[in-house]
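*Asks:* missing the sequence, but the structure's below:
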């Protein structure tokens, strides 16, 4: 059905689907496999990997896996299987680094420390808004492959900038560098204008940013294809 499907992309699709089906049956798995802020009592070290394979619903996993299927094989063919899986995991981790790095800074500005629970801050001494902010950050889970997917999108625009992309609802072909660049720009804008919504825009930006950094570290030239 998909003759150009590459090995790592295939396995990532399978793993994500298994996690999605498994978490649908065992709902409590979200508490163990989703990512939580490092100061949260729900945080576990393995979550920095497992969160990438968890999703919040069918629409969430569908669009992530559709993007992986459409763009992943070409990136894997260029990078090779080993580099591609490293790229996928690195960008997924990068998504967490930026998301939680900004939240750590915001916590520090508000309560004077990025880890109030671990440092034993008296929560009773906090104002209502401060306490609410601490509880919101520590109680919010992060799930999804979106950070890694944005890394893959960035890599596609980086390697194949002039390939035209066309969606059903946009009948005009748009070069990858403009289309994907526009998506990333929207995420940056959304992270600044809608910091409290349910979408982790900074994680998307982090995936793209760390993808760019890794491509540069590997010395891969821009627009080779």
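*Replies:* Happy to help now that I have it. Remember, predicted model here, so these are calculated numbers, not experimental data.
*Asks:* contacts, neighbours, all on C-alpha from now
*Replies:* OK.
*Asks:* What segments of this structure are strands?
*Replies:* In the chain, the segments counted as strands under DSSP state E are 164-167, 170-175.
*Asks:* will you turn the ones you listed into CSV that also has mean neighbour count?
*Replies:* Shown next, in CSV, are these (neighbours: other CA atoms under 10 Å):
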stretch, mean neighbour count
strand 164-167, 13
strand 170-175, 12
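*Asks:* I'd like those strands as JSON lines, with distance to residue 49 appended.
*Replies:* Listed next are the strands of the chain as JSON lines, based on distance: least, CA to CA, whole Å:
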{"stretch": "strand 164-167", "distance to residue 49": "31"}
{"stretch": "strand 170-175", "distance to residue 49": "32"}
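*Asks:* and here's the other structure:
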């Protein structure tokens, strides 16, 4: 654990903070109202903008937290190490910026779409974690990922299926999941990676 804190400090802090704050609100549910994203409130009170960040640090329940943190554990720490490999110590800051920017940008479409809906709330780190995952895929497109944690497939195929599902689900699904955040988080991860490392496009293509 100390080695991870030293070599990937940003991922370590995000991981610990997200787990800690999520567990805190599980036991103190009154904090959900203060920390969750509520587009209706943001549209009427700019002081609520902080919830764009805090909503990404809390989760609905243990399963929601476990799924997101497992994904972050497998890809977030590796991605920060890659950024450091490519950019030296600056890579730590770049990883932090990727995570924060994707948290913000993945929620903007939701804020715009739901600004007149007082009953809509959103929470979870999924938008930022999708950004981390898709940034990782730019460097390792043939890495094996598990669909539903079971069915192995190359990362690029997973990415295509995931994006297709997000587009469909954002229009059709009524499951209470913010699929737009997943979609825009993933796209932010790809775009940010290309801006930072333009050579990643050629690298991605060369793997096929």
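*Replies:* Yep, it's here. Just so it is clear, the model here is predicted, and its values are computed rather than measured.
*Asks:* Would you pull the TM-score for this pair?
*Replies:* Superposed pair, TM-score by TM-score structural alignment, normalised by the length of structure 2: 0.82. Supporting alignment: 191 aligned residues with a CA RMSD of 2.4 Å.
*Asks:* Looking at the strands of structure 1, which is nearest to residue 154 of structure 1?
*Replies:* Proximity to residue 154 of structure 1 (CA to CA) singles out strand 170-175 among those, at 13.0 Å.
*Asks:* which residues are in contact with the closest one?
*Replies:* 161, 162, 163, 164, 165, 166, 167 (CA atoms under 8 Å, 6 or more residues apart in numbering).
*Asks:* let's see it at 7 Å
*Replies:* 161, 162, 163, 164, 165, 166 (CA atoms under 7 Å, 6 or more residues apart in numbering).
*Asks:* Helices of structure 2, start to end?
*Replies:* 2-7, 9-27, 32-35, 39-44, 51-54, 62-87, 90-113, 126-139, 155-172, 179-196, 199-206 (DSSP state H).
*Asks:* quick one, which of those helices is packed in tightest?
*Replies:* Each of the helices of structure 2 was scored by mean neighbour count; the highest is helix 126-139, a mean of 26, by mean count of other CA atoms under 10 Å.
*Asks:* against structure 1, where does it fall?
*Replies:* Under TM-score structural alignment, the match for helix 126-139 of structure 2 in structure 1 covers residues 146-159.
*Asks:* What mean distance separates the matching stretch from the matching residues in structure 2?
*Replies:* Stretch 146-159 of structure 1, aligned to structure 2 and superposed, deviates on average by 0.9 Å (mean CA distance after the TM-score superposition for structure 1).
*Asks:* hang on, the earlier thing: among the helices of structure 2, which is nearest residue 120 of structure 2?
*Replies:* Using CA to CA, those put helix 39-44 closest to residue 120 of structure 2, at 7.2 Å.
*Asks:* Contacts for that closest one next, please.
*Replies:* Residues contacting helix 39-44 of structure 2 (CA under 7 Å, 6+ apart): 48, 49, 111, 114, 115, 116, 117, 118.
*Asks:* What's residue 85 of structure 1 aligned with over in structure 2?
*Replies:* Match for residue 85 of structure 1 (TM-score structural alignment): residue 96.
*Asks:* could you list every residue that touches its match?
*Replies:* residue 10.
*Asks:* Look up how far residue 176 of structure 2 lies from it.
*Replies:* According to CA to CA, to the nearest Å, residue 96 of structure 2 and residue 176 of structure 2 sit 28 Å apart.
*Asks:* now the equivalent of residue 64 of structure 2 over in structure 1, nearest residue through space, not along the chain?
*Replies:* Here residue 64 of structure 2 is matched to residue 60 in structure 1, going by TM-score structural alignment. Sequence neighbours aside, residue 144 is the residue nearest to residue 60 of structure 1 in space, at 7.6 Å (criterion: CA to CA, 6 or more residues apart in numbering).
*Asks:* Identify the residues contacting that neighbour.
*Replies:* 51, 52, 53, 54, 55.
*Asks:* re the thing from before, could you dump the contacts of strand 170-175 of structure 1 into CSV and include distance to residue 190 of structure 1?
*Replies:* Formatted as CSV, the contacts of strand 170-175 of structure 1 follow (distance: CA to CA, whole Å):
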residue, distance to residue 190 of structure 1
161, 24
162, 26
163, 26
164, 25
165, 23
166, 23
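*Asks:* For the contacts of helix 39-44 of structure 2, which PyMOL command selects only the ones that are buried?
*Replies:* Here is the PyMOL selection string for the buried members of the contacts of helix 39-44 of structure 2, based on 16 or more other CA atoms under 10 Å:
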select buried, resi 48+49+111+114+115
